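Student: I'll drop the sequence and a predicted model, then ask my questions.
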Amino acid sequence: MNNTLLEVVNPYDLKSIGEVKLVDWPTIDGWLNTATQLHRQRKNWLPAHQRIAILKKTAQLMQGQFDELAFQIANEGGKPLVDAKVEVTRAIDGVELCIKELGHLTGSEIPMDLTAAGAGRMAFTTREPIGPVVAVSAFNHPLNLIVHQVGPAVAAGCPVLVKPASATPLSCQAFVNLLYQAGLPEEWCRFAPCTSAVAEQMVTDPRVGFFSFIGSGAVGWHLKSKLAAGTRCALEHGGVAPVIVDESADVNAMIPALVKGGFYHSGQVCVSVQRIYVPEDMATSVAQAIADKASLLKVGNAIVTETECGPLVNPKEVDRVEQWVDEAARAGAQVLCGGHRLGETTYAPTVLLDPPAKAKVSTQEVFGPVVCVYGTESLEDAILRANSLPVAFQAAVFTQKLNAALRCVRELDATAVMVNDHTAFRVDWMPFGGRRHSGYGVGGIGHTLRDMTQEKMAVIKL
């Protein structure tokens, strides 16, 4: 390992809060060799009961360090403390869910006498670990995303190397250390912060059995294109989440949900509410109601209890959001609230009414505190506009009409459609992932655990 250090800062005041050592390629090369040998020699495999005991102990240790883990999420990731506590709860539940899902990881009997050719035989399948896992993660949920990638690998019996986002490595490091404290031998899980070049070399190495990626589409698709033959993968990217509102929607109940879904973690969520399609005669009033509530959100340092919207992950992201909003405003969008930066690291919660269809805020993932509202001519018009982009992740519809709800569920291009809830809703056992440019494969702890195993069939001639 070289002595290059990665400095970690609080993204609000940019003050240093820690550092981690970057791992060099020779070290990772050795780790991959060890991981390969662990997988190839069945005698090295950890039995299921031992993996379960380790995960149980990990969850207990996490509960004992609940406040410290929440503060660390807020301090390095900029997620408000109230939401960071929710993330820790989810992460603990996620570790426990790995145990539950492991009990459901079973094979099946294959009927063999359906034709004369198979008569006199019996067959069944079992599931085995797929091999060394490499996980590359994102900054916006620095503990829970690691649990979603590393927890299933440990449960499945796969050695795993995990590269956290460079902005938020401390939560990942804490989780890996808790696994060690719970009894997991270090060779089964390696904390691997590294440069992009080293990460690409690690991901594309032929010894990797499964690659788990959470991050930008540009990086994810690039890495997938360079994977070694035989490496399986799952990619989770982002979307430009659409919401359809029809004339029957319960507006009073809807507005708080849209504000939460749009401005949670300052919009730095892959399924944040971004495009809201409203009947033309309701668009201005709905947009103004969202703006009225968004303008009251308290923006500041995420470690302060009162903060509701924290900083963006770095000042360059504030610059980018500022440029996109300014572009939309110059092209005719009405700025109903926000529309300006509050400092080097923060941007005001912003609501735009009718930005142009080709503006960046209408076509690309903002990943910032910006919500756009558009007037539409009909439900058909709203669905067409919602489906107009090459990304497709989670979508939503607000309506009191069953026919409208079911039509949107049927016709929206999305992996999940929320009815009378915002697009950012998620529980950790549900299938979660994007279509088309938004990703490849399906996340969710049970689905990931299954992806990290492979089926083997035994055929016995009687």
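Tutor: Perfect, I can see it now. Residues are numbered from 1 along each chain as shown.

Student: can we go C-alpha only for contacts and neighbour counts from here?
Tutor: Will do.

Student: what number of residues lie near the closest residue to Val154 other than its chain neighbours?
Tutor: Once flanking residues are discounted, Val154 sits nearest to Arg51: 6.8 Å by C-alpha to C-alpha, 6 or more residues apart in numbering. Other residues lying near Arg51 total 21 when counted by other C-alpha atoms under 10 Å.

Student: Use this one as the comparison:
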Amino acid sequence: MQNTVKIASPYDLSVIKELNLMDRNELEKAIQTAQHLFENQSLWIPAYKRMEILEKAASLMSDRVEELIHLALSEGGKPYQDSKAEVLRAIKGVKLAAEHISQIKGEQIPMALMESAQNRLAFTTKEPIGIVAAISAFNHPLNLAVHQIATAFAAGCPVIFKPALTTPMSGIALAEIFKDAGAPEGWIQVVLCERDLAEALVTDSRIHFFSFIGSAKVGWYLHSKLSPGTRSALEHGGAAPVIVEQDADFGEMIPDLVKGGFYHAGQVCVSVQRVYVHEGIIENFIKKFVTEANQLTVGDPADAATDVGPLILPKEVDRVAEWVNEAIVEGAQLLTGGKRISETLYQPTVLLNPSEKSKVSTNEIFGPVVCIYTYTDRDEAINRANALDVHFQAAVFTKNIDIAMDTVKKLNATAVMVNDHTAFRVDWMPFGGRDTSGIGMGGISYTINEMMREKMTVIKSKYL
């Protein structure tokens, strides 16, 4: 009897669909299919054809926007307005992948710089790296799939894509759209399997590139098991810090920070989590931030008026509640929220000055919780912001350009937003963590480049 997985609504826990899980024999067939496509260069898809297929896929996605929105929100729980933004981003991502194909190129390497290198012409070209094994996360089920599937396809790599088992339907729909757009059989394969088979996939010696989006614990574990020569890109989470100076513009800042903290119930790897506010403005900041947070509508993600939807699983609500209660016992002041609304919903919560040793201060919360800390000296606040081993995106709010640039320089982050929240992202910018937060850079064009490798040709001729 074949094992199955039930896909349930994160909001009301109703079963949406039941899907079959892959067994080891089926996984082997998937890898063999990808290997055959890559090793037989006569089967490679020429650049112009890859562009046509990607452009057609983007067009088909545009025709099916509402269908994709409801699919994503039903399995992932992200509110309608934010799921719509995700789908539109995903369409743009596919278009960006198509556009970048024309930018895949090598360069001439100068020769004749010494006598022994005369009469030679040297240049590099780019080739697909090989089979891509991609493991994705639940929180952006369509857009993350685009960042792993469309990029691999654009680079000319067969891709085996394993979505999160809580949210596989968007990735499956994307693969079907690519098929409808003309992608040949086998170039995009979606596999549903348990963790042991996922590990067998990514650690197989036939895999050339491992793309991972998820927890640091799992990502670094799998990274340690890769076959020699397998290149990897890991995107983990963080605990995004924000520095707020006394001259910050409250009218712009408060809505941005509330959105950045509670968007998708905080289930975003760069959610606003730790906000360091100068003591001179702390009372005003708290008043305005809490007021704005209390105006958020929590509920059914299918309702266009909902701002904050459910967490992905009830056990995640349990965990967030446990962390918040622990922080309060350890000295944090509860400013608002702190209560479970239902089995799947948790109030947007704001804590003031939790202990630096509490889980909400040291771990990625991945829930609708924002922590506020006071400071008097900016350098001391920056040191506290940098104290963890995760470093992804950060932010500073100030109207003083010198303070802004000094803070940008001192914050340990791959990106620092000035007068914007930490969760800002467009899909053509580099995106990724450093240190424990990950390795390699995401972003459509950056990922395509990572999925390719260089080959140099050197021609010797007495006529050169």
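Tutor: Noted; the coordinates are in hand. Owing to the predicted nature of the structure, the values given are computational and were not obtained by experimental measurement.

Student: After superposition, what is the TM-score?
Tutor: Aligned and superposed, the two chains score 0.99 in TM-score terms (TM-score structural alignment, normalised by the length of structure 1); 461 aligned residues with a C-alpha RMSD of 0.8 Å.

Student: any idea how far Pro185 of structure 1 is from the residue nearest to Val154 of structure 1?
Tutor: Distance, Arg51 of structure 1 to Pro185 of structure 1, by C-alpha to C-alpha, to the nearest Å: 11 Å.

Student: circling back: I figured the residue nearest to Val154 of structure 1 hits Ala153, correct?
Tutor: No - with contact defined as C-alpha atoms under 8 Å, Arg51 of structure 1 does not reach Ala153; the gap is 10.2 Å.

Student: now the helices for the stretch 351-464 of structure 2?
Tutor: Ranges of helices within the stretch 351-464 of structure 2 are 359-362, 378-385, 401-410, 444-450, based on DSSP state H, counting those that start in this stretch.

Student: Switch the ones you listed over to a markdown table; also include distance to Val298 of structure 2.
Tutor: As requested, the helices of the stretch 351-464 of structure 2 are exported to a markdown table (distance: least, C-alpha to C-alpha, whole Å):
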| stretch | distance to Val298 of structure 2 |
| --- | --- |
| helix 359-362 | 21 |
| helix 378-385 | 29 |
| helix 401-410 | 34 |
| helix 444-450 | 32 |
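
Student: Can you tell me which of those is packed in deepest?
Tutor: Mean neighbour count (mean count of other C-alpha atoms under 10 Å) peaks for helix 444-450 among these, with a mean of 24.

Student: Ala165 is in contact with Ala135 of structure 1, correct?
Tutor: No - using C-alpha under 8 Å, Ala135 of structure 1 makes no contact with Ala165, being 10.6 Å away.

Student: Tell me which of those two has more neighbours.
Tutor: Ala135 (26 against 19).

Student: Can you classify that one as helix, strand or coil?
Tutor: What DSSP: H, G, I helix; E, B strand; the rest coil gives for Ala135 of structure 1 is strand.

Student: what's the average distance of the strand or helix carrying the residue nearest to Val154 of structure 1 to structure 2?
Tutor: Here Arg51 of structure 1 sits within helix 48-64, counting by DSSP states H and E. Its matched residues in structure 2 lie on average 0.8 Å from helix 48-64 of structure 1 after superposition (mean C-alpha distance after the TM-score superposition for structure 1).

Student: Summarise which helices and strands that helix is packed against.
Tutor: Counting contacts by 3 or more C-alpha pairs under 8 Å, 6 or more residues apart in numbering; DSSP states H and E, helix 48-64 of structure 1 packs against helix 81-103, helix 144-156, helix 169-181.

Student: okay, those helices, which one's buried deepest?
Tutor: Greatest average neighbour count among the helices and strands packed on helix 48-64 of structure 1 goes to helix 144-156 (a mean of 27), per mean count of other C-alpha under 10 Å.
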